[in-house]
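Asker: Predicted model, plus sequence, below.
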Amino acid sequence: MAKQRLSKQDWLTAALTALAEGGVGAVAVEPLAHRLGVTRGSFYWHFADRNALLREALEWWEAQGTEAVIERVDGIAEPRQRLRALFRIAITEDPTNGLEPALVAHADDPVVAPALHRVTRRRTAFLAEVYAELGLPAPQARYQAACAYAAYVGWMQLRRATPTALPEIADDPDALTHFVEHLVLAIPDTTPP
């Protein structure tokens, strides 16, 4: 086995990929070390144990897949354009295909649950803010945010689980545009002509 020193990020990325492919149980030191072509010693250089790896990987996912994306679109002044950009980024720039459905499937895991709850709360709160900017009263903005987020998670799950049954979800840019526009245009335009 090659002896190279991997960065902490290499291990985090490998853990998220394993989680996306095989669930929480696939995040194990020995198989990850084998996948990365290193010994287990490399792992212990960066992490105390498997749970520390999983926790840090999920924190990185939260920072990159939620906070960084929100920061990217937050400067877009027009709310509909902000929603379009947000959904397109979330769907097309998924660095670990299948991760979100795998996390939802393991929502009862004691390490996954807190991260998944934080991310869900943060994402739906941001969506509710944008929908409120479009003129929805706060309770309706929250409902719309929940519906939009559920649709996004469903889209990602179907793309992962049934790409051949629904090929338009897997790689059809027109279907993606239709989906994004449906989430954006579900709110009536209240701007004066």
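Answerer: Thanks, I have the structure now.

Asker: from here on, contacts and neighbour counts on C-alpha atoms
Answerer: Noted.

Asker: longest helix anywhere in the chain?
Answerer: helix 138-161 (DSSP state H).

Asker: Going by neighbour count, list what's buried in it.
Answerer: Along helix 138-161, these residues count as buried under the neighbour rule (16 or more other Cα atoms under 10 Å): 141-146, 148-149, 152-153, 155-160.

Asker: Then stretch 9-23?
Answerer: Of all the residues in stretch 9-23, those buried under the rule 16+ other Cα under 10 Å are 11-21, 23.

Asker: ok, and what's touching it?
Answerer: With contacts defined as Cα atoms under 8 Å, 6 or more residues apart in numbering, stretch 9-23 is touched by 24-27, 32, 36, 43, 53-54, 56-58, 60, 96-103, 105-106.

Asker: of the residues you listed, buried ones?
Answerer: Members of the contacts of stretch 9-23 classed as buried by 16+ other Cα under 10 Å are 24, 26-27, 32, 36, 43, 53-54, 56-58, 60, 96-103, 106.

Asker: Second structure follows, compare the two:
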Amino acid sequence: MKQAAAAKQGRKRLTAHDWADAALAAMGERGIAAVAVEPLAARLGTTKGSFYWHFANRDALIEAALKRWEEVSTEQIITAMEAEPDPERRLRHLFAAATASGAEDPLEVSLLATAGHHPQVAVVVQRVTERRLGYVAHLFEELGFPPEEAHRRGLLAYTSYLGHTQLSQAVPKVLPQGVDQEVYLESVMDELLRR
């Protein structure tokens, strides 16, 4: 009895963000089916009661997790990029940083694969995709490209990022590594910026 009370006192009080982050990690590892209360509670070292303190049901957790993904992997990154005044540097840095991050995190690929089968995921993936494409197209417009051409180049940049991310998860050995990867990514950006 004393051990249980001591363990309960030593346990960190979890937030809705903790649960959302755990759900995102599970989605990245094993897809949306991995978002289940009991395994997530075990992963977090807590009970189901903690889950029900924050969420009414699994769908509410999935919604919170997707909102968290949108905030962290899109809005926070765009906000951070805006600190760089030069749009070309901003674009190059965004492409390099996003590509490196995508290579390390399977969540992006998992969510894209799930979007076609799960309406809750599809809505968020659509919104995130439109936001990202809009931002990248805006950067090309800032560089002087007409809106239609800026959108086309933004789409090319985004699909290059997604393709690179998928390959880095599925068959990483086909991609350049280390310094060669940096040179490769710079060459992709050089092509996209060519007039």
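Answerer: Done, it's in. The shown structure was predicted, so the numbers you read here are calculated from the model rather than taken from an experiment.

Asker: Look up the counterpart of the longest helix of the first structure in the second structure, residue range please.
Answerer: Mapping helix 138-161 of the first structure onto the second structure (TM-score structural alignment) gives residues 147-170.

Asker: What's the average distance for the matching stretch when superposed on the first structure?
Answerer: Mean deviation of stretch 147-170 of the second structure relative to the first structure after superposition (mean Cα distance after the TM-score superposition for the first structure): 1.0 Å.

Asker: chain center to that stretch: distance?
Answerer: Computed by Cα atoms, centre = their mean, to the nearest Å, the separation of stretch 147-170 of the second structure from the middle of its chain amounts to 15 Å.

Asker: what does it rub up against?
Answerer: Here stretch 147-170 of the second structure makes contact (Cα under 8 Å, 6+ apart) with 95, 98-99, 102-104, 106, 108-109, 132-134, 136-141, 174-175, 189, 192.

Asker: hmm, try it at 6 Å
Answerer: Here stretch 147-170 of the second structure makes contact (Cα atoms under 6 Å, 6 or more residues apart in numbering) with 99, 102-103, 133, 136-137, 140-141.

Asker: Just the ones of the residues you listed in helices?
Answerer: Per DSSP H, the subset of the contacts of stretch 147-170 of the second structure in helices is 99, 102-103, 133, 136-137, 140-141.

Asker: Pull up the gap between the residue most central in space within the second structure and residue 24 of the second structure, please.
Answerer: Nearest residue to the geometric centre of the second structure (Cα atoms, centre = their mean): residue 73, 4.2 Å. Noted for residue 73 of the second structure: a distance of 12 Å to residue 24 of the second structure, by Cα to Cα, to the nearest Å.

Asker: Residue 162 of the second structure now?
Answerer: Taken as Cα to Cα, the span from residue 162 of the second structure to residue 24 of the second structure is 18 Å.

Asker: How about residue 129 of the second structure?
Answerer: Distance from residue 129 of the second structure to residue 24 of the second structure, by Cα to Cα: 18 Å.

Asker: same question, residue 31 of the second structure
Answerer: Applying Cα to Cα, the value for residue 31 of the second structure to residue 24 of the second structure is 9 Å.

Asker: ok, the ones in helices among the contacts of stretch 147-170 of the second structure vs residue 183 of the second structure, which is closest?
Answerer: residue 99 (13.1 Å; Cα to Cα).

Asker: which non-adjacent residue is nearest residue 66 of the second structure?
Answerer: Computed as Cα to Cα, 6 or more residues apart in numbering, the closest residue to residue 66 of the second structure that is not its neighbour in sequence is residue 124, at 6.8 Å.

Asker: Need the three-state assignment for residue 165 of the first structure.
Answerer: Put simply, residue 165 of the first structure is coil when judged by DSSP: H, G, I helix; E, B strand; the rest coil.

Asker: what number of residues lie near it?
Answerer: Burial of residue 165 of the first structure is recorded as 11 neighbouring residues (other Cα atoms under 10 Å).

Asker: And residue 133 of the second structure, by the same measure?
Answerer: Counted with other Cα under 10 Å, the neighbours of residue 133 of the second structure add up to 22.

Asker: The first structure: matching residues for stretch 24-36 of the second structure?
Answerer: Against the first structure, stretch 24-36 of the second structure falls on residues 16-28 (TM-score structural alignment).

Asker: Now check the second structure for the residue matching residue 42 of the first structure.
Answerer: By TM-score structural alignment, residue 42 of the first structure lines up with residue 50.

Asker: What residues of the helix or strand containing that match count as buried?
Answerer: Secondary-structure assignment from DSSP states H and E places residue 50 of the second structure in helix 48-54. Neighbour counts using 16+ other Cα under 10 Å place 50-51 of helix 48-54 of the second structure among the buried residues.

Asker: and it, how far from the first structure on average?
Answerer: For helix 48-54 of the second structure, the mean deviation from the first structure after alignment is 0.9 Å (mean Cα distance after the TM-score superposition for the first structure).

Asker: List the contacts of the next helix or strand after that helix.
Answerer: Per DSSP H and E, the first helix or strand lying C-terminal to helix 48-54 of the second structure is helix 58-70. Applying Cα under 6 Å, 6+ apart, the external contacts of helix 58-70 of the second structure come out as 20, 24.

Asker: Next, the mean deviation of the very next helix or strand once past helix 58-70 of the second structure compared to the first structure.
Answerer: Moving toward the C-terminus from helix 58-70 of the second structure, the next helix or strand (DSSP H and E) is helix 76-81. Helix 76-81 of the second structure, aligned to the first structure and superposed, deviates on average by 0.9 Å (mean Cα distance after the TM-score superposition for the first structure).
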